[in-house]
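> This is a predicted model, with the sequence first.
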Amino acid sequence: MSISIRKATLEEAEDIAKIHVSSWQTTYKGIMDADFLKQLSVGKRTELWVKNIQREGDIVLVASLNGELIGFTCGSHVKEGEYEEYDGDVTSIYFYKDFQGQGFGKLLMIRLFEEFMERGYQTAIVKVLEKNKACLFYEALGAKLIDTQVIPIPGGEATLFTYAWDDIKPFRNEMSHEKNDPTNEVNV
């Protein structure tokens, strides 16, 4: 089985939106308001992803398995005024539920960190809700908790964790494919 990881195209915005909505509905079930999650719109998320793919400075990568998109990630420079000692910001990473926990997320993160390093970034952050199981994923990838804050979410409040990597260079050589491989396929 091989997974392909590459930059997203505008034509894939709707497929990314479908993954985004589906993943939110499964990941945040019991954390966010059920009616809010039920009403998430693929159409509105498609508009969001068209903008994200086109936005200068954003890196949007997709993961496909046997030609079908199964996940994506997005990253950019840390917002001005936030965590200024860090460079990159992993703004999202989502997979369809059936493809979570199989190592694909790690491959996508490594590829995103490669893109960060090409831009000269040496460090990175990610923000995640405390009750999101992804906290364990980031910790397994060596991220450390650097900040917590309570934020409003649909249906109440939640604690937002900010994790950080003080050095993303160790991820440079973790991909099992050659950077020059035009297919960007990784066998798993």
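Noted; the coordinates are in hand.

> drop to CA atoms for contacts and neighbour counts, all remaining ones
Will do.

> how close does the residue most central in space within the chain get to Asp35?
The centroid of the chain falls nearest to Ile93 when counting by CA atoms, centre = their mean (1.9 Å). Going from Ile93 to Asp35 by CA to CA, to the nearest Å gives 23 Å.

> Over to Ile70?
Ile70 is 25 Å from Asp35, where distance means CA to CA.

> ok, those two, which is more surrounded?
Each of Ile70 and Asp35 had its neighbours counted (other CA atoms under 10 Å), and the higher figure belongs to Ile70 (23 against 10).

> so where does that one fall, helix or strand?
Using DSSP states H and E, Ile70 maps to strand 68-77.

> How many residues are close by Ala34?
Ala34, neighbours per other CA under 10 Å, totals 14.

> List the contacts of it.
By CA atoms under 8 Å, 6 or more residues apart in numbering, the contact set of Ala34 is empty.

> got it, and Leu108?
Contacts for Leu108 (CA under 8 Å, 6+ apart) come out as 5, 61-63, 72-73.

> can I assume Gly57 is in contact with Val78?
No - judged on CA atoms under 8 Å, Gly57 makes no contact with Val78 at a distance of 10.5 Å.

> Which one's more surrounded, these two?
Each of Gly57 and Val78 has its neighbours counted (other CA under 10 Å); Val78 has more, 20 against 12.

> Structure two is appended below for comparative analysis:
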Amino acid sequence: MIRRARVEDAAGIAATHVDSWRTTYPDMVPDSYLLGMSESAYTRRWSAILADRARIHGSFVAVEPPIGVVGFASCGAQRTGLEGYGGEFYALYLYDHAQNRGIGRHLMAAMATELMNYGMNSAVVWVLAVNPSRWFYERLGGRRLAEKIADFAGAELTEVAYGWRDLAPLARLSADPPVR
């Protein structure tokens, strides 16, 4: 089930966030960065984000009873100044066992709908160039737009931006139910 994230989801989001990074990026991101990721710090961060009603953003969770949060997504106004793109998909993370079942697609649809509700009909996502799941964004119609260098614990890594000029096709992806 995909639903809007609540403050009480912060610990589940944090656990998913940290686990996703540690399982996706070993040997790509410095160990010091991955080991420095703290679930308690991320829980505080996500609690603050989810409690902030003044900020235009959308956060969603994928929940599977009795497990709880198995994935999450977050979006809002674009932060990097890429011309012609109003929104940004900030985060999309799933536990390994929740991947390849349509959950990510449904989280993308929820974010696209949310951005459109705020009048942002286009969006970008930044992903590490070494991310083995980059194909996911390409398969959903994301066009490669730009690259930038980001610092991760002293290691300079390339991030790639993918963009969608029209979010309506992404929003329509929610018509197909995720695979259980």
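Yep, that arrived. Bear in mind that the values here come from a model prediction, so they are computed numbers and not experimental data.

> Not counting sequence-adjacent ones, nearest residue to the residue nearest to the centre of structure 1?
Thr73 (4.1 Å; CA to CA, 6 or more residues apart in numbering).

> Verify the stated contact: that neighbour with Tyr94.
Yes - with contact defined as CA under 8 Å, Thr73 of structure 1 counts as touching Tyr94 (6.5 Å).

> the helices in structure 1, which residues?
Using DSSP state H, the helices of structure 1 run over 13-27, 34-38, 42-54, 104-118, 134-140.

> Distance to Ile125 of structure 1 added to these, as JSON lines?
Listed next are the helices of structure 1 as JSON lines, based on distance: least, CA to CA, whole Å:
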{"stretch": "helix 13-27", "distance to Ile125 of structure 1": "20"}
{"stretch": "helix 34-38", "distance to Ile125 of structure 1": "26"}
{"stretch": "helix 42-54", "distance to Ile125 of structure 1": "18"}
{"stretch": "helix 104-118", "distance to Ile125 of structure 1": "11"}
{"stretch": "helix 134-140", "distance to Ile125 of structure 1": "10"}
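
> Tell me which of the ones you listed sits nearest to Pro152 of structure 1.
Proximity to Pro152 of structure 1 (CA to CA) singles out helix 34-38 among the helices of structure 1, at 13.4 Å.

> Check the mean deviation of that closest one from structure 2.
Mean deviation of helix 34-38 of structure 1 relative to structure 2 after superposition (mean CA distance after the TM-score superposition for structure 1): 2.0 Å.

> corresponding residues in structure 2 for that helix?
Using TM-score structural alignment, helix 34-38 of structure 1 lines up with residues 31-35 of structure 2.

> Stretch 5-24 of structure 1 too?
Taking TM-score structural alignment as the measure, structure 2 aligns residues 2-21 with stretch 5-24 of structure 1.

> now the end-to-end length of the matching stretch.
21 Å.

> quick one: Tyr95 of structure 2 and Val70 touch, right?
Yes - contact criterion CA under 8 Å: Tyr95 of structure 2 and Val70 qualify, at 5.7 Å.

> Find residues that contact each of the two.
Joint contacts of Tyr95 of structure 2 and Val70 (CA under 8 Å, 6+ apart) are Thr16.

> coming back round to it: and the strand holding Ile70 of structure 1, which residues are buried?
Neighbour counts over strand 68-77 of structure 1 (16 or more other CA atoms under 10 Å) mark 69-77 as buried.

> TSV for those residues, including distance to Met175 of structure 1?
Below are the buried residues of strand 68-77 of structure 1 laid out as TSV (distance: CA to CA, whole Å):
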residue	distance to Met175 of structure 1
Leu69	20
Ile70	19
Gly71	17
Phe72	17
Thr73	16
Cys74	18
Gly75	18
Ser76	21
His77	22
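
> How much space separates the residue of structure 2 positioned farthest from its centre from Ser32 of structure 2?
Residue farthest from the centre of structure 2, counting by CA atoms, centre = their mean, is Gly154 at 23.4 Å. Between Gly154 of structure 2 and Ser32 of structure 2 the computed distance is 9 Å (CA to CA).

> Also Tyr93 of structure 2?
Distance from Tyr93 of structure 2 to Ser32 of structure 2, by CA to CA: 20 Å.

> Fine by me, we can end here.
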